[in-house]
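>>> Predicted model, plus sequence, below.
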Amino acid sequence: MNTTTLAQTRLGAKGPQSVSTIGLGAMGMSAMYGAADEAQSIATIHAALDAGINLIDTGDFYGMGHNEMLLGRALKGRRDEALVSVKFGAMRDPSAGWTGMDGRPAAVKNFLAYSLQRLGTDHIDIYRIARLDPNVPIEDTIGAIADMIKAGFVRHIGLSEVGVDTIQKAHAVHPITDLQIEYSLISRGPEAEIFPVLKQLGIGVTAYGVLSRGLLSGSRPTGPNDFRAHLPRFTGDNAAKNQQLVDVLQQLAAGLGATASQVAIAWVLARGKALGVDMVALVGSRTLKQLDESLGALKLTLGTEDLQRIEAALPADAVAGTRYGADQMAHLDSEK
C-alpha cells in the first residue's frame, strides 16, 4: 500500500478528484527509447505507487500491446491503487510502422476489449483516442466511449493533442476529464488558446513531454531504435543550439539546489497553478533513479521571481526545431 501521500489535484471538474500531481508515463518501458529492462520497469511502477503516484498512462500501441501487458503484470494485486489512462486508435504494422488512426465506434469497442484483456482489468479509468481521426467525426468516437461508460467498462473520457474546436465538440457529447498534450518550458503552444478553453470548460491537463523527451535533462538518443533520433530537436544544428538551452537551465537549477529535470517539472506544475488549470505532469521515468529524481521536483517551490528568471533565460521561442517531424506535425489537430 502507499507509504507516502503526494500532493494531489482534481483532474477536471467531472474527472477524478484525487490525482497525484505527478503521473507516470509508461511508454518508455516498451522500446520507444531503445531496450528497457522489464524487472526494472515493474520495480519502478511499484515504487511510483508506493510513493503515492496514482495516475499511470499507457497506450495500446506502445510496443504493440507490450506496454499494457507489462502494466497488467505490475498492477496485479494493486489495481485499486492506480488510475489507468489508456490511449487508443493508432494503428501499427508488423514492421512497427504507423499506418493511421481509427476512431470508428466499432473500432473503439474492439480496441477497448483487447486493452481490458491485456491489462487484466474490468475497467479503464480514462480512455482517449491518441490523435484525431480526420475521417470520423469526434462526436461519433466520444459517443462510443460514452456507451462504454454506461456499460461499466470505462470511467472517464479524455482527449489527446486536439485543438479548441475538437475539444468543444467532444465536450458537448460527454464531459471531458482532461486533455493530454505536450507542454514544457520549450513547448508552450497550448497557453495561447487551448488552456483558456480548458479552464472555462472545467477540463484538466495531463502534460507529457515535460522534459521535452529528455532534452531538458541532457539526455540524448541512444541509437537508431530510439525514436528521438528522428526528431528535429535532437538532430543536426538544432541539437547543438538546444544544448545551449540545456546548459542555461542546468546553471539555473544549480542555483536553486536542484537538477534541470526537477526545475522543468516544477515549472510545469507552477505554471498550471498560475494559469488556473488542473495540471498533472507525466514523467517518463524508466528506472528507480529517474523516478527518485522526478519526485524531488515536488520539494522545489518556485516563486514568481524564480519563474520570471527561468522564462527570461529560456524564452518560449528559443528552441530550435519542431517537437515532431513535419509528417507527424501535420496530423496534430492541436497545432491547427
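On my side now, so go ahead.

>>> Only C-alpha atoms from now on, for both contacts and neighbour counts.
Will do.

>>> For the residue nearest to V268 when sequence neighbours are not counted, give me its contacts.
Leaving aside its chain neighbours, V268 sits nearest to S184 (6.2 Å; criterion: C-alpha to C-alpha, 6 or more residues apart in numbering). S184 is in contact with 207, 209-212, 264, 268, counting by C-alpha atoms under 8 Å, 6 or more residues apart in numbering.

>>> can you do 7 Å?
209-212, 268 (C-alpha atoms under 7 Å, 6 or more residues apart in numbering).

>>> Now intersect those residues with the helices, please.
Within the contacts of S184, residues falling in helices by DSSP state H are V268.

>>> which ones are touching the residue nearest to the spatial centre of the chain?
Nearest to the mean C-alpha position of the chain, by C-alpha atoms, centre = their mean, lies Y208 at 3.1 Å. Y208 makes contacts with 180-183, 281-282, as judged by C-alpha under 7 Å, 6+ apart.

>>> Which of those residues fall within strands?
Those of the contacts of Y208 mapping onto strands are 180-182, 281-282, per DSSP state E.

>>> Could you pull out the buried residues of the helix or strand in which A113 is found?
Element membership of A113, judged by DSSP states H and E, is helix 105-119. Neighbour-count burial for helix 105-119, counted by 16 or more other C-alpha atoms under 10 Å, picks out 105, 108-109, 111-112, 115-116, 118-119.

>>> State the next helix or strand along the chain beyond that helix.
strand 124-129.

>>> Distance from the chain centre to that next one, please.
13 Å (C-alpha atoms, centre = their mean, to the nearest Å).

>>> what's the farthest-apart pair in the contacts of S184?
Greatest spatial distance in the contacts of S184: S212 and V268, 11.7 Å, computed using C-alpha to C-alpha.

>>> can you pull the contacts of V164?
V164 neighbours (C-alpha under 7 Å, 6+ apart): 194, 197.

>>> ranges for the helices of the stretch 1-150 of the chain?
38-51, 66-74, 105-119, 138-150 (DSSP state H, counting those that start in this stretch).

>>> right, and those - which one's nearest F195?
Minimum separation from F195 across these (C-alpha to C-alpha) falls at helix 138-150, 19.5 Å.

>>> Show me what the helix or strand that that closest one is followed by is packed up against.
Remark: after helix 138-150, the chain's next helix or strand is strand 154-160, criterion DSSP H and E. Of the remaining helices and strands, those touching strand 154-160 by 3 or more C-alpha pairs under 7 Å, 6 or more residues apart in numbering; DSSP states H and E are strand 124-129, strand 176-182.

>>> Just name the most buried of those strands.
strand 176-182 (a mean of 26; mean count of other C-alpha atoms under 10 Å).

>>> how near is G209 to G28?
12 Å (C-alpha to C-alpha, to the nearest Å).

>>> helix or strand for A270, which one?
helix 260-275.

>>> which helices and strands sit right next to that helix?
Helix 260-275 packs on helix 236-255, strand 279-283, helix 288-295, going by 3+ C-alpha pairs under 7 Å, 6+ apart.

>>> Comparison target below:
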Amino acid sequence: MELGIGMFGDLSFDEKTGKPRDAKVKLQEILEQIKLADEVGLDVFGLGEHHRPDYAVSSPEIVLAAAASITKNIKLTSTVTVLSSAEPVKVYQDFATIDLISNGRAEIGVGRGSFIESFPLFGYNLSDYDQLFEEKLDLLLNINNNDVVNWRGKLRAPLVNQMVLPRATNEGRLPIWIAVGGTPESVLRAAKLGLPLIVAIIGGIPKQFQPLINFYKQEYVKHGHDVSQMQIGIHSHSFLSDNEASTDRYYYNYAAQMDRIGATRGWSPYTKMQYDGGRAKDGALFIGDANEVADKILYMHELFGITRFIGHMDVGDPSHAGMMKSIEIFGTKVAPIVKKALKN
C-alpha cells in the first residue's frame, strides 16, 4: 500500500483582525513539509485546488513544480484538480511539465469539486456541472493517450490534428485518478473507464462506504479491466502526535475550519464529541498517535482492500512545527507499522 499526505493549504484567521495569515509564509511552509515527506520515505504528496480566502493554494501545479525541484522520490499529485472549470489541454501540459522536472513522478487527481467558487471565477455555468466534467475528462484522457489529438464536444471548440506538448515521460501518459465524494455515478464513471479511484472519507463511519467501493470493483471487472491493475485509495483527515495533549489541542484548529465551512453549508457547530467519535476505530478521523493511526489504516485495508491511503494533514492550519512533527511520525512510525503488517 502507498502512504501519503494531502493538503489544501488551510489558512487560520487572526481573532482580532478577522484576516487570514500570510499565504506567502504558508506556501514556504508547505514546501518544507513536502521536502520532509520525501525525506522520511512517504510515497505520495497531494495538493488541492481552492479559490477561497481560507486556503493558500489556488494552483497546485505551481507548488508541485516547485516541490519537484527539491524532492527525489515522492510522487506529486493534485487532490484534486477541479477539472470541470479547468482547461484540459493546460492541465495536461502543466502536469507533463512537472513530470519532466521530477523525472516521472507526476500524477493528476481530477474531480468535480465540492466548492463552486471556480465556476463563476473562470466563466462557467453551474447548470453545466455534470456535462462539463464528462466532456473535459474525455478530452483529458484523449490528450493523455494520443500525441496528436482529434476531439469534438459540445461545450468547447474541437481539436483537429493538434499536438499537445510537452509529453510526459511514460510514452506521454500520466496516471490519472478519479476523486469522488461518494456518488455512485462518479464511481461508475471511474470503473467504466478503468481509472484509479480515490474516495474522500472525511465524516461519518468509513464502513458505510463499503458498498460503494464494492460497486466500483464489480463494475471495473464487468467492463473488462485487468483486476491486477485496479487501484483504490481513500483520502481522510489526519494528524499525528506523540502525546494526547497535542491531539486534544488540535481539536480547536480542526473545529475552527469545520465551522468556517459549515457556516456556508448550514452545518451545526462542530463539537468535541464529534471529534472524539471520529477518532474512534469506526470513525473517519485518523488523528492520534502512531499506533492508533496505523491500526485504523490497516482496518481500512481490511474493509476496502485499498492500495493507497492519503492522510489530509493541514485542516485548520496547525502550526508548522506541529505539521513537521506529524509528517515525521507518519513517515518514520506509521508507515513501517503498516508496511510490516501487510507483508505478514
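Looks like it came in fine. Everything numeric in this text was worked out from a predicted model, so none of it was measured.

>>> just to revisit the earlier point, mind giving me a markdown table with the helices of the stretch 1-150 of structure 1 and columns for distance to L132 of structure 1?
Below are the helices of the stretch 1-150 of structure 1 laid out as a markdown table (distance: least, C-alpha to C-alpha, whole Å):
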| stretch | distance to L132 of structure 1 |
| --- | --- |
| helix 38-51 | 29 |
| helix 66-74 | 22 |
| helix 105-119 | 13 |
| helix 138-150 | 7 |
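
>>> for the ones you listed, which one ends up most surrounded?
Comparing the helices of the stretch 1-150 of structure 1 by mean neighbour count (mean count of other C-alpha under 10 Å), helix 66-74 comes out on top with a mean of 21.

>>> now that helix, how far from the centre of its chain.
Here the centre of helix 66-74 of structure 1 is set off from its chain's centre by 17 Å, with C-alpha atoms, centre = their mean.

>>> compared with structure 2, how much does that helix deviate?
Following superposition, helix 66-74 of structure 1 is found to deviate from structure 2 by 3.1 Å on average (mean C-alpha distance after the TM-score superposition for structure 1).

>>> Show residues contacting that helix.
27, 29-30, 42, 45-46, 58, 60, 115, 118-120.

>>> quick check: longest helix of structure 2.
Per DSSP H, structure 2 has its longest helix at helix 244-265.

>>> Between helix 272-279 and that helix, find me the angle.
Relative orientation of helix 244-265 of structure 2 versus helix 272-279 (axes from the mean of the first three to the mean of the last three C-alpha atoms, to 10 degrees): 110 degrees.

>>> Show me which positions of helix 244-265 of structure 2 end up buried.
In helix 244-265 of structure 2, counting by 16+ other C-alpha under 10 Å, buried: 247, 250-259.

>>> Quick one: those as a markdown table, columns for distance to Q218 of structure 2 too.
A markdown table is the format used below for these (distance: C-alpha to C-alpha, whole Å):
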| residue | distance to Q218 of structure 2 |
| --- | --- |
| T247 | 39 |
| Y250 | 39 |
| Y251 | 38 |
| Y252 | 41 |
| N253 | 39 |
| Y254 | 36 |
| A255 | 37 |
| A256 | 39 |
| Q257 | 37 |
| M258 | 34 |
| D259 | 37 |
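
>>> before we move on, the earlier item: in structure 2, what residue corresponds to the residue nearest to the centre of structure 1?
With TM-score structural alignment defining the correspondence, Y208 of structure 1 maps onto H235 in structure 2.

>>> ok so, going back, quick one: buried ones out of the contacts of S184 of structure 1?
209-212, 268.

>>> ok, A260 of structure 1 touching L249?
Yes: taking contacts as C-alpha atoms under 7 Å, A260 of structure 1 lies within contact range of L249: 5.8 Å.

>>> Tell me which residue of structure 2 lines up with E193 of structure 1.
Using TM-score structural alignment, E193 of structure 1 lines up with P211 in structure 2.

>>> quick one, the helix or strand hosting its match and helix 290-304 angle?
Assigned by DSSP H and E, P211 of structure 2 belongs to helix 210-222. Angle between the axes of helix 210-222 of structure 2 and helix 290-304 is 50 degrees (criterion: the same axes, to 10 degrees).

>>> May I see the buried residues of helix 210-222 of structure 2?
By 16+ other C-alpha under 10 Å, the buried positions in helix 210-222 of structure 2 come out as 212-213, 216-217, 219-220.

>>> now do stretch 76-87 of structure 2
76-86.

>>> Now do it: distance to the chain's middle.
10 Å.

>>> before we move on, the earlier item: out of the buried residues of helix 244-265 of structure 2, which one sits closest to F330 of structure 2?
Of the buried residues of helix 244-265 of structure 2, the one sitting nearest to F330 of structure 2 (C-alpha to C-alpha) turns out to be T247, at 14.3 Å.

>>> and the equivalent of V293 of structure 2 over in structure 1, how many neighbours does it have?
Matched to structure 1 by TM-score structural alignment, V293 of structure 2 sits across from I265. Using other C-alpha atoms under 10 Å, I265 of structure 1 is surrounded by 28 other residues.

>>> And for stretch 277-291 of structure 1, what's in contact with it?
With C-alpha under 7 Å, 6+ apart, stretch 277-291 of structure 1 has contacts from 9-12, 21-26, 28-29, 40-41, 44, 199, 204-208, 210, 265, 268-269, 272.

>>> ok, 6 Å please
Stretch 277-291 of structure 1 is contacted by residues 11, 21-25, 41, 44, 199, 204-208, 272 when judged by C-alpha atoms under 6 Å, 6 or more residues apart in numbering.

>>> So which of the residues you listed wins on neighbours?
I22 (30 neighbours).

>>> Quick check: closest non-adjacent residue to that residue.
With C-alpha to C-alpha, 6+ apart, the residue lying closest to I22 of structure 1 is A281, at 4.9 Å.

>>> L179 of structure 1 maps to what in structure 2?
When structure 2 is aligned by TM-score structural alignment, the residue opposite L179 of structure 1 is I198.

>>> before we move on, back to that, shared with structure 2, which of the contacts of Y208 of structure 1?
Using both residues aligned by TM-score structural alignment, their matches' C-alpha atoms under 7 Å, structure 2 keeps these contacts from those: 180-182, 281-282.

>>> Now V149 of structure 2: which helix or strand?
With DSSP H and E as criterion, V149 of structure 2 is part of strand 148-151.

>>> buried stuff in that strand?
Using 16+ other C-alpha under 10 Å as the test for burial, strand 148-151 of structure 2 gives 148-149, 151.

>>> G331 of structure 2 against E39, yeah?
No: using C-alpha atoms under 6 Å as the test, G331 of structure 2 is too far from E39 to be in contact (8.7 Å).

>>> coming back round to it: neighbours of the residue nearest to I22 of structure 1, how many?
With other C-alpha under 10 Å as criterion, A281 of structure 1 counts 28.
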